[in-house]
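Engineer: Just to be clear, the model below is a prediction. Sequence and coordinates:
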Amino acid sequence: MTRPAAAPKAGRPRTAYVCTECGADHNKWQGQCAGCGAWNTLAEFVVEPATKGAAGPATRRAGWAGKAEAPKITALKEVRHIEDARVSTGIGELDRVLGGGLVEGAVVLVGGDPGIGKSTLLLQAVAKMSATFPALYVTGEESLGQVAGRAARLDLPLDGLQGLAETGVETILQHAAGMRPKLIVADSVQTLWTETLTAAPGSVSQVRESAARLVRYAKETGTAVFLVGHVTKEGGIAGPRVLEHMVDAVLYFEGESGSRFRVLRAFKNRFGAVNELGVFAMGDKGLKEVPNPSAIFLSGGSTRQPGSCVMVTREGTRPLLVEVQALVDSSPLSNPRRVAVGLEGNRLAMLLAVLHRHGGIAVGDQDVFVNVVGGIRVQETAADLPVLLAVLSSLQDRPLAEKTIAFGEVGLSGEIRPVPNGEERLREAATHGFKRAIVPKANAPKAGTLKGLDVIAVERLADALEACI
């Protein structure tokens, strides 16, 4: 008599391996991810089987999920669009980066180096909002006494702000179901864990599942959620890369070591523009907004220096004046160095080749160092012309004319290409007292538009070099 095969045990979890860079699943561990090609990025992940029609533990215990409607296909033109209502955080620079304020049900991931001020910024924000916007501050790294002590040192109003020292997601959601806050801050997502998984807190599976639970809660209840994330030594947010795909906005808090200035940058925002920039200054009473960031990015020196050129860059909706410095010196090496801080290194090498080919100026035997003052990173091509003018100024040991700014993209054939929002950049320069501007011809304004600013329009690199000599 043949014995029937035993049926597989229902609800038995299986182990998979997930790439921390791209989130691809693998049945077994291997050195290289087949999805993105990254090495040594696979981490163990316990996959829990889902039961059809059954609600998750958080849903059953917290009671925050209502009866869901069956999905159906709908013509997009019949969908009623409701404009996103925004709530001010009370911090103008944070509102700017978020796209005008905090949207109901939005999930925002804030990352940055240890001690950069992530917790301080969010504590200041929720303290200002808590009077009219009930908030719950969940801390998994500090005690409530430490959080209250920081708030006291910063002289923050705490009316309406509730605190919870907890790392279990189910417990957090259960308390949130009873309190019904409009805003939750989870500091940090790497400390959270869910009882449905056996992995340790901070593992790939725990971070991903815990964040997914909070995202689901935010969407179903309309509660805004801030998640604080640690960063790796490479500068990315620790944990699976899919974490950044799940949230609505990803903000990075940056700052040079030893500097009191902090920059908040948006790398993803479903409710606003990306690459928006907010500038803060760290003081005794916490982070303060910098209303005129152009002033901190300029050296403010009383004398002109060789190797310096001021450019007008654009971060999101804001034009900023930043100073580009270059140092050109004879190299003792057979292969001279090309160092770019705040700029892309490969683009610097390309610009130096264009300078030689179309400007007739060779720096092949020179070390070239280029730095953007203030720790800001310039990613747009408008920095091409200022970089070459700064290099020429340092090479000739001759400063540019006083109160001169420049911007423009330099092509491989030596042409000066226009950049977006040229007239707005010129108005910003005129506001700060600049008298002379070297810009692409297509960005030149009409005669008499900008009084007090002498605009020199150039078409070729040779024309720009001649204008600054």
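Structural biologist: Perfect, I can see it now.

Engineer: okay, CA-based contacts and neighbour counts for the rest of this
Structural biologist: Fine.

Engineer: Distance-wise, check residue 453 relative to residue 385.
Structural biologist: 19 Å (C-alpha to C-alpha, to the nearest Å).

Engineer: Second structure follows, compare the two:
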Amino acid sequence: MSAACYTVSGMAKKPRVIHTCSECGYFSPKWLGRCPECGSWGTLQEEAPVAAAAGPVRAAALTPTSPATPITKIDAAATHTVASGIGELDRVLGSGVVPGSVVLMAGEPGVGKSTLLLEVASRWAGLGRTALYVTAEESAGQVRARAERTGALKESLYLAAESNLDVVFGHVEQLKPSLLIVDSVQTMHAAGVEGVAGGVAQSRAVTAALTTLAKTTNMPVLLVGHVTKDGNVAGPRVLEHLVDVVLNFEGDRQSSLRMLRGIKNRFGATDEVGCFEQTADGIREVPDPSGLFLSHRGKTPDGSAVTVAMDGVRPILAEVQSLTVDPVNKSPRRVVTGLDFNRVPMVLAVLQARCGERTNDKDAYVATVGGMRVTETATDLAVALATWSSLHEQPLPPKTVVIGEVGLAGELRRVPNLGRRVQEAARLGYERAIVPAGERLRIDGLAVHPAATLGEAIALVSR
């Protein structure tokens, strides 16, 4: 008899309880308040007890349902991407939806995940293909009302309000759709698996079953995933390993802008970004987002500068505005919106120390337009010149973009992807660009003016 299975008196031991961390998958025989692996608090959940095995287990050999195939004999057409009907989604995925792939879309509540995927199902059905949308969080009537409001009603778009995974598989067997959307994976329940829906065991089993379904039927599956308060995908980390693509749909509640970013992509790069706008009629894609971040610019106002930021590999024009006024209190205020709060005061300090501009006795309010969030250092020059423009009440030259990082010595440092940034500015009709010295750029229709220091950049705009 095995000592692992029997006590001294010969009685069988009670199976040990396993506690698994819902964040990283770490397991422990006893409950812990904090996970030793990832440091998360209160994430260890009890799983069903498993009896100890009496000795080594040998897997039985099974006859394969299909023989192994040489890789050169596999049909390459089976992996060709299929357009989803939404260009911004296809851009993030690579070039479209890969047959048999599993895509997990995460995001905060209310950001528009369900609305976007309902639009994907509608566009998919509009191309003559069958789509099945499974909702486990809402009733069929609620989803139908949203589809009517957003114009997503299509004959070949089927809707099922189910939370039982076996019933969902039955719908798939009957309809044989070419696209399956499950909203959401944390609310689905797999029969025969211990635990509540959304728990570690249930989430793992549901995702694994849907992944197997996608691979065996060559049907793409899109899953909606919840996120934690830290912005990570809720549930065990194994979910992200099981799926092929992990997307994050993000946006500020106070802004209509929504960004779709790739976190993991087995079929393409993860540095592409898709832009969408939340409207009363649903989600609409924004193929050219620069217009959202530029105010209606007639006569150029003072205290305003236009720069080009990079979001992944996508250049986006952004407007930085600065307002300097006499302080109300003895200590001047620094209010920053949409930019790095610690970097803006540094740029203002360089503007005073290296260029002689009095910024320490003024309240400075610096913000981006349109709710855009920019944290890269390439916007330093825009912050400095917008503040200079506000101090002197002198607008910058019209149709001018400024790009560059400002060093503590007042020098302008190079930024990555400068050529792509300047080309985007030229495409949108800008005629001048002030950039760090040392770059040799020739763009048709746009004059590039290099500047080695912040003082030289100010001299270029004050002519």
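Structural biologist: Arrived safely, thanks for sending. The structure displayed is predicted, hence computed values, not measured ones.

Engineer: coming back round to it: looking at residue 453 and residue 385 of the first structure, which is more packed in?
Structural biologist: Neighbours per residue, other C-alpha atoms under 10 Å: of residue 453 of the first structure and residue 385, the larger number sits with residue 385, 26 against 20.

Engineer: Am I right that the more buried one is in contact with residue 405?
Structural biologist: No: judged on C-alpha atoms under 8 Å, residue 385 of the first structure makes no contact with residue 405 at a distance of 10.1 Å.

Engineer: just checking, residue 371 of the first structure touches residue 345?
Structural biologist: No: with contacts defined as C-alpha under 8 Å, residue 371 of the first structure does not count as touching residue 345, sitting 10.9 Å away.

Engineer: So for these two, which residue has more residues nearby?
Structural biologist: residue 371 (20 against 13).

Engineer: For the corresponding residue of the first structure for residue 116 of the second structure, what is the enclosing helix or strand?
Structural biologist: Residue correspondence to the first structure (TM-score structural alignment): residue 116 of the second structure is matched to residue 121. Assigned by DSSP states H and E, residue 121 of the first structure belongs to helix 118-129.

Engineer: Next: residue 206 of the first structure.
Structural biologist: Assigned by DSSP H and E, residue 206 of the first structure falls in helix 204-221.

Engineer: compared with the second structure, how much does that helix deviate?
Structural biologist: Mean deviation of helix 204-221 of the first structure relative to the second structure after superposition (mean C-alpha distance after the TM-score superposition for the first structure): 3.1 Å.

Engineer: Show me what counts as buried in stretch 109-124 of the second structure.
Structural biologist: Neighbour counts over stretch 109-124 of the second structure (16 or more other C-alpha atoms under 10 Å) mark 111-124 as buried.

Engineer: whoops, stretch 198-214 of the second structure was the one
Structural biologist: Buried, per 16+ other C-alpha under 10 Å, within stretch 198-214 of the second structure: 198-208, 210-211, 213-214.

Engineer: between those residues, which is closest to residue 85 of the second structure?
Structural biologist: Proximity of these to residue 85 of the second structure, judged by C-alpha to C-alpha, is greatest for residue 214, which lies at 20.2 Å.

Engineer: Check whether the closest one really touches residue 103, as I assumed.
Structural biologist: No: applying C-alpha under 8 Å, one finds residue 214 of the second structure not in contact with residue 103, separated by 10.4 Å.

Engineer: Which neighbours do those two have in common?
Structural biologist: 220, 221 (C-alpha atoms under 8 Å, 6 or more residues apart in numbering).

Engineer: ok, the residue mapped onto residue 191 of the second structure from the first structure to residue 210 of the first structure distance?
Structural biologist: Here residue 191 of the second structure is matched to residue 195 in the first structure, going by TM-score structural alignment. Using C-alpha to C-alpha, residue 195 of the first structure is found at 10 Å from residue 210 of the first structure.

Engineer: before we move on, back to that, tell me if the match of residue 191 of the second structure really is in a helix.
Structural biologist: No: secondary structure assignment places residue 195 of the first structure outside any helix; it is coil (DSSP: H, G, I helix; E, B strand; the rest coil).

Engineer: burial count for it?
Structural biologist: 14.

Engineer: List the contacts of it.
Structural biologist: Residue 195 of the first structure makes contact with 168, 170, according to C-alpha under 8 Å, 6+ apart.

Engineer: Distance check, it against residue 105 of the first structure.
Structural biologist: 25 Å.

Engineer: Which of the three states applies to residue 197 of the second structure?
Structural biologist: Taking three-state DSSP, the label given to residue 197 of the second structure is coil.

Engineer: swap in residue 386 of the second structure?
Structural biologist: Residue 386 of the second structure ends up helix, using three-state DSSP.

Engineer: okay, now residue 408 of the second structure: neighbour count?
Structural biologist: 13.

Engineer: gap between it and residue 88 of the second structure?
Structural biologist: 39 Å.

Engineer: The equivalent of residue 304 of the second structure over in the first structure: neighbouring residues, count only.
Structural biologist: Using TM-score structural alignment, the equivalent of residue 304 of the second structure in the first structure is residue 308. Per other C-alpha under 10 Å, the neighbour tally for residue 308 of the first structure reads 28.

Engineer: quick one: contacts for residue 308 of the first structure?
Structural biologist: With contacts defined as C-alpha under 8 Å, 6+ apart, residue 308 of the first structure is in contact with 323, 324, 325, 326, 390, 393, 394, 399, 400.

Engineer: Repeat the analysis, applying 7 Å as the threshold.
Structural biologist: By C-alpha atoms under 7 Å, 6 or more residues apart in numbering, the contact set of residue 308 of the first structure is 323, 324, 325, 326, 390.

Engineer: Identify, from the residues you listed, the entry nearest to residue 43 of the first structure.
Structural biologist: residue 324 (42.0 Å).

Engineer: That closest one contacts residue 375, correct?
Structural biologist: No: the pair residue 324 of the first structure and residue 375 fails to qualify as a contact (C-alpha atoms under 7 Å) at a distance of 11.0 Å.
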